[in-house]
Structures are given as structure tokens and as C-alpha cells.
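A.B. asks: only the shape, not the letters, is given here:
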């Protein structure tokens, strides 16, 4: 790959995830401090990601793959996204904010597939090259968090009282506009499907892969993947707000430890996979979820702040060891014919249905404990204990019912 193309793809990934990390991490904190949103409203705002994940296959499968170059659609979606971000920046109440975030996530979620399409189209050896390009997305997310906490200080107590958290949307709008314009300079990525070629809704949604669920082991994994999204939703929805409310300094910056650990655990994944195999690696991931939420439940911003840092840093083990391993397992089970359909189905089920249910439950649990009143630390202890219990139950059921399989080829994750 030419160095100029490598730079363009890396910069594209950097901005793609800078845009996401620049507002999504602090969304709940913003909604509470700026718009005085309640838990039901916070849940509905986060659920827009799920609707975006459900609708994204239609945009990609029915439009992007058939009629237009991927880089052009990417540019148009991000320019439109910049305008929506600016409208979110100017919103004064939740009723005025929600329609914009809803439309924004429907436009943003397809871009995750589009940046991959643009990248893969330039690679002769994706297994070797993609990781080196994709890591710039993780760096973009990290830089966004560091800027919010350490450069602009938008998440400290004084800034929150002054309503400065809304500036995250202005920063993201500028980055989204930059990516939108830059996208038109990306390598040409023409439509995959031939003109006139018919495609069914079943193919777009990956429903052809439903036959995989006839395999008992894969069915158990599939159900576990959906259920583990409930604890995951708690983290996305409330981690930043929790860290802010209990007084941890620079919470958004410290949350970037989670993305830093992603890089580390991705490197460790082949080692764990070789030593422990598929089942034990997945169980280790779910155990990490349990430990993370217990750390949040019993840690504090004082002498036990190290527990909070451990909980954040376990994000790499939680995500890489479960979801990345699961993607590899799905790829292996699906076979050549249904690979794309299977990945589409598992994404729809987890980030669409699973997270949608998870965000709703997180809102209900949070509202229930907060309505009972009491000390802030005690309320959060009750809230975080709930996803810890769910993760433990999912882990136990998976350990009992999932039968050990042969190790998958390590080269798939190397």
C-alpha cells in the first residue's frame, strides 16, 4: 500500500472514532448537567445508537452497495452529521435535542461499515494491514477524551455548573465536517453490487445466517452475546456520569484507559486463545465484566480510586476477549458462503436488540434506586451491583451449557 493511501485511511479512522468518542462518552453527563434529563430520557438518547445499528444494514445493503461510491456517501453522511451536531450544541431542552440525536445516529452508524469498506478496498492483505489502520480509530477516541478532560477541562465540577459540556458537540461538529470534506479525497470505492442485481431484505439483514442457530453451541453463544449487552449498556450509559458524581478528577480522560487497554488486550488475545481455547477465553471475558462492576460498586474517588481505574482498564478484556473472539467464532462457524450474513446478524442482535434492551433496563434500575434516595455512593453501589449479577449469571450459564470446541486457527487473530 502506498504511504499516501495509508495516511488517508489512518486519518479517516482517527476522525471517525474521534467524532464518536468526542460526545458519546459524556452524553449522560451532558444531559443531566445541561438539559436536566431524567433516566428515561437518558436511556432513550442512548437507544438511538441501537436504532442506528438496526437501520444501518438497509443504508449499506440497499443504497451504498448498489448505487454510490462508499467514500462519497461517507462524506455526505458526515457533513449532514456536522449540521445535526451543531443543532445538538444549540439545544436548550431534551425535547429539542432528541430529534437531532436520533437522526444523527441513523446517519452515523452506517459510516462504521463504510470506513471499513473504503479500507478493505485498498488492501491486498487485510489480515495483515487492517489492524494497523484500525488502531488509529482507537487513538482518535483516546485523543477526544484527553482533550475534554486535560485540555479543555469541560468535565470538571466548575465547567459542568457553567454548562460547558455542550462544547463537546461543537468540537465534534467541526471534526465531522472535516471528515466529511476529507472523504471526497479518499480512494475511490465503487459499489459492490452490479446494476440491476436484486438483493432481498433477508440478505441485507443477514437472516440467511439464522441456520447457524441450529448448532446448539452457537445458539448458546448467540444468546449469551445478546444478554451480555445488558451489562455493557450500563457502562456506556452511566460510567462517565458515575465517575463525575462521585468526584473522580478528569473522568473522561481517565476513561480513555479503557481504549488503551483495548490495544493491549488485542495483542494478548492470540496468547490467551492459544493457551486457554475458545470457551475459557469467553468465560474470562465475562468474568472481567463481573470484576469491573464490582470495582465500580465498591471503589471510590479517594483511597479506593485504584478500583475504579481497574474497572475502566478491564474494558479491553471485556470487549476484545468476548466480542472480537465472538466475531472470529462466528466467522469460523458460518463458512465462506454466509460469513457476511453471520457478522451482520450478530451485530444486529447485539448492538441493535441487545443494547436496546440494555439501555432500557439501565434506565429503569437507575431511576428505581435514585427514587429511593440516600447517599450518592450507596445509590451507585446498588446500580453497579445489578450488571455484575447479570454478567455472573450469563457467565455461569455459558460455562455450564457451552461444550468445549477445538481451538480456532490462531492466525485469524494474529
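C.D. replies: Everything's here; your move. All values reported here derive from a predicted model rather than from experimental measurement.

A.B. asks: contacts and neighbour counts: CA atoms only from here.
C.D. replies: OK.

A.B. asks: what's the separation between residue 288 and residue 277?
C.D. replies: Residue 288 is 17 Å from residue 277, where distance means CA to CA, to the nearest Å.

A.B. asks: comparison target below:
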């Protein structure tokens, strides 16, 4: 790959995830503090837009990008429209006006996650060697967004509307920059549209493998407690008095990068079952640390809980992607990954977003929330999933 193209793709990834990290981490706090009369239930509904976008995304990418319009053109157009929608979000004062705009934005944004990958892969001779170097700039973008929010003290100053404006400016830059990216024309132009192919349903036959079926169900179930983390970590940390909470949360992405580097070593020594099990165990520990942590003597618990994100994400989701790729075979590799993404970020997190808001709202107190009780719930869910997984999962390659 030419150095100039490598720089282009790295900058693309940086902006793609900077935009998301610039507002998503503090969304729960924004909804509770900047919008009038909102509750934890509205926080869950706001985050639910991600799942709706994830469910709709395959249709946009599978139908338009694969068959009609070049990926870099669609990417540019989406981010230009997205810039306007993000700027509109910054000025909203009620949930009723904010939610429809956010929903439209996420329906447009979620497909871009697949588009940037598609553009990057098409320029690589050996994605297994090149992609991780390019993709890591996306994580760096997310980290820098969080550090900026913490450094500028927008959470404490109650000026989180500026996060949407910052994201809007970055979206405008990426929208314009996208038109300079290498041309990525549709590969299936003129081919017949198959809904089964778009949704990855061709890979459903993999569920005949009982162990893979258990992994698949565990993936959906583990995304339920994950929704608690995405929805309420930032409001929780701000409510208990942590300074620059968004900046501290960026440590989770730092650990994600670190554990990604050492994953091949762990994978070769531990295998699929132990890797997945350690990932789920980290989820249990994270929520227990949040339940018993505070900004005084147990401040370290909060930091360790955040840093565990690297184990939670890499050991479970990345290992799961590798496991899926191995079992799928050449014919269904893409379909299988799309199927798992639809199930996790679509179905699993949708359930989590729906139930987490009302649960947190039920533990509201006169001065805030009973966070100890709140965090024990996702810890219990993750522990139950872990125990069932360890009891019944067997790493086997046969598909019948």
C-alpha cells in the first residue's frame, strides 16, 4: 500500500471514531442535564438509536454501496448530512425534539462503520497485516475526543452541547475529505438483491453447531449488561463526583489497544473457550468494582473497572469474531460476521437499552441514584451468562 493511501485511511478512521466518541460517551449525562424533564428511561431510549441504526445499516450498505454508488461517495454524503444533524442536536432543549434528530443521525451513521472498513480493505493487499495498523487510529480518535471533553471540563460546566458541535465540525471535515479517498466502486453492480445475504442470514446454518449456538446466544445475552455500561457509566461517574469523567473513560480505549497487541499470545495459549470466559469474567468484575467503588478510598476500583474495558471487549468480541471466521468457511465469512453484528449490536443491545433505563430509574433517590444496587444487576446477568457458557460450551469445529 502506498504511504499516501495509508495516511488517508488512517485519517479517515481517526475522524470516523472521533465523531462518535465526541458525543456518545457523554450522551447519558447530556440527556439528564441538558434536556428538560428527562429520566433514566429517556437515556435508554436515546441509546436505543444505536441498535435501530445497527439493524437498518446492512440494508443501506448491502443495497446501495454494494450495487449502485461508490463507498467513498456515500461516506462523504452521509457525513455532510450528519454534520447538520449533529449541530441541530446541540441546540435541543427537550427530549421530544432531540430524539427524532438523533435517531435519523444514527440510522445514517451506523452504516458508515461498515463503509470505512470496506474502503480500507479494498486498498490492502494483505488485510491481516495492514488493517490493525489503520484501525487503531480510530481508537486513538475516540480517546482524544474523550480527553478533550475532560480537559475542557464540559461535563462540570454543563456545556455538553459543545460535544455535538465538535462532532459536527469533525463530521463536516470527514464528509469533504471522503471525496478525496481512493475510489471504491460497487462490486455487485447489477446483481440480484438478496435480503438473506444482506442480513447475513446465509450463515444461520452455523447454528447447527451446538457450541456455536451457545456462543451466539451468549453474545446476545452479554450485550444486555453492556448496555448498562454505555448508557450510565458517564452519568454515574459525574453523579458521584469524578472530575473529567469522559477523559478517565478514555482509559478503556487505551487498554483496548494494549490488549489488542497481546491478544495473539493469549489466544495461542488459552484457546477460544478460556478467552471468551475471561472476557465475560471481566464484565462481572467491572460491574462489581463500579458497585463498590467511590471517589474517595475506593477510587482505584472505578479506574480498574474502566481499564477492564480492554479485556471485556477484546477477549469476548474480537475472539468471537475470530471464532466465527474459523467456523464459517470461505463462502459465508462476510455473512457470518454480519449475522453476529446484527444479533449483538442489534438485538442484544436493543434489549439492554430497553431494560436498563427503567431499572436505573427505579433506583432513583432524593439525591441521585442507588448505584450500588444498579451495578449489581448487570454483574448478576453477566455472571449467569458466564456460568452457563462455561458449563456447556465446547470448542469444536464440526457444524453438525
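C.D. replies: Done, it's in. These figures come from a predicted structure and were not determined experimentally.

A.B. asks: more neighbours: which of residue 288 and residue 277 of structure 1?
C.D. replies: Comparing residue 288 of structure 1 with residue 277 by other CA atoms under 10 Å, the one with more neighbours is residue 288, at 24 against 18.

A.B. asks: how close does the strand or helix carrying that one sit to structure 2?
C.D. replies: Assigning secondary structure by DSSP states H and E places residue 288 of structure 1 in helix 251-298. For helix 251-298 of structure 1, the mean deviation from structure 2 after alignment is 0.6 Å (mean CA distance after the TM-score superposition for structure 1).

A.B. asks: show where that helix falls in structure 2, residue numbers please.
C.D. replies: Helix 251-298 of structure 1 lines up with residues 245-292 of structure 2 when matched by TM-score structural alignment.

A.B. asks: next one: stretch 392-403 of structure 1
C.D. replies: On structure 2, the counterpart of stretch 392-403 of structure 1 by TM-score structural alignment is residues 383-394.

A.B. asks: show me which positions of that stretch end up buried.
C.D. replies: Under the neighbour-count criterion of 16 or more other CA atoms under 10 Å, stretch 383-394 of structure 2 has 383-386, 389, 393 buried.

A.B. asks: can you count the residues close to residue 125 of structure 2?
C.D. replies: Counted with other CA under 10 Å, residues neighbouring residue 125 of structure 2 total 10.

A.B. asks: helix/strand/coil for it?
C.D. replies: Secondary structure, DSSP: H, G, I helix; E, B strand; the rest coil: residue 125 of structure 2 is coil.

A.B. asks: try the one 10 residues further on
C.D. replies: Classification of residue 135 of structure 2 into helix, strand or coil gives helix, according to three-state DSSP.

A.B. asks: find the nearest non-adjacent residue to it, please.
C.D. replies: Excluding the flanking residues, the one nearest residue 135 of structure 2 by CA to CA, 6 or more residues apart in numbering is residue 13, at 6.3 Å.

A.B. asks: aligned partner of the one you found in structure 1?
C.D. replies: Checking TM-score structural alignment: residue 13 of structure 2 goes with residue 13.

A.B. asks: with residue 340 of structure 2 instead?
C.D. replies: Aligned against structure 1 by TM-score structural alignment, residue 340 of structure 2 finds its counterpart in residue 346.

A.B. asks: before we move on, back to that, so which elements touch the helix holding residue 288 of structure 1?
C.D. replies: For helix 251-298 of structure 1, the elements it packs on are helix 126-146, helix 216-245, helix 305-313, helix 315-319, helix 325-334, helix 376-401, judged by 3 or more CA pairs under 8 Å, 6 or more residues apart in numbering; DSSP states H and E.

A.B. asks: so who does the match of residue 340 of structure 2 touch?
C.D. replies: By CA atoms under 8 Å, 6 or more residues apart in numbering, the residues touching residue 346 of structure 1 are residue 222.

A.B. asks: with the one 3 residues further on instead?
C.D. replies: When contacts are counted by CA under 8 Å, 6+ apart, residue 349 of structure 1 touches residue 226.

A.B. asks: what about it, distance to residue 248 of structure 1?
C.D. replies: Distance, residue 349 of structure 1 to residue 248 of structure 1, using CA to CA: 34 Å.

A.B. asks: do residue 57 of structure 1 as well
C.D. replies: Using CA to CA, one obtains 39 Å as the distance from residue 57 of structure 1 to residue 248 of structure 1.

A.B. asks: before we move on, what about residue 393 of structure 1?
C.D. replies: The spacing between residue 393 of structure 1 and residue 248 of structure 1, counted by CA to CA, is 30 Å.

A.B. asks: then residue 62 of structure 1?
C.D. replies: On the measure of CA to CA, residue 62 of structure 1 and residue 248 of structure 1 end up 46 Å apart.

A.B. asks: and the match of residue 13 of structure 2, what element?
C.D. replies: helix 3-21.

A.B. asks: and the closest residue to residue 49 of structure 1 other than its chain neighbours, how many neighbours?
C.D. replies: Using CA to CA, 6+ apart and skipping the chain neighbours, the partner closest in space to residue 49 of structure 1 is residue 105 (5.6 Å). Around residue 105 of structure 1 there are 25 other residues, counting by other CA under 10 Å.

A.B. asks: thanks again, I'm all set now.
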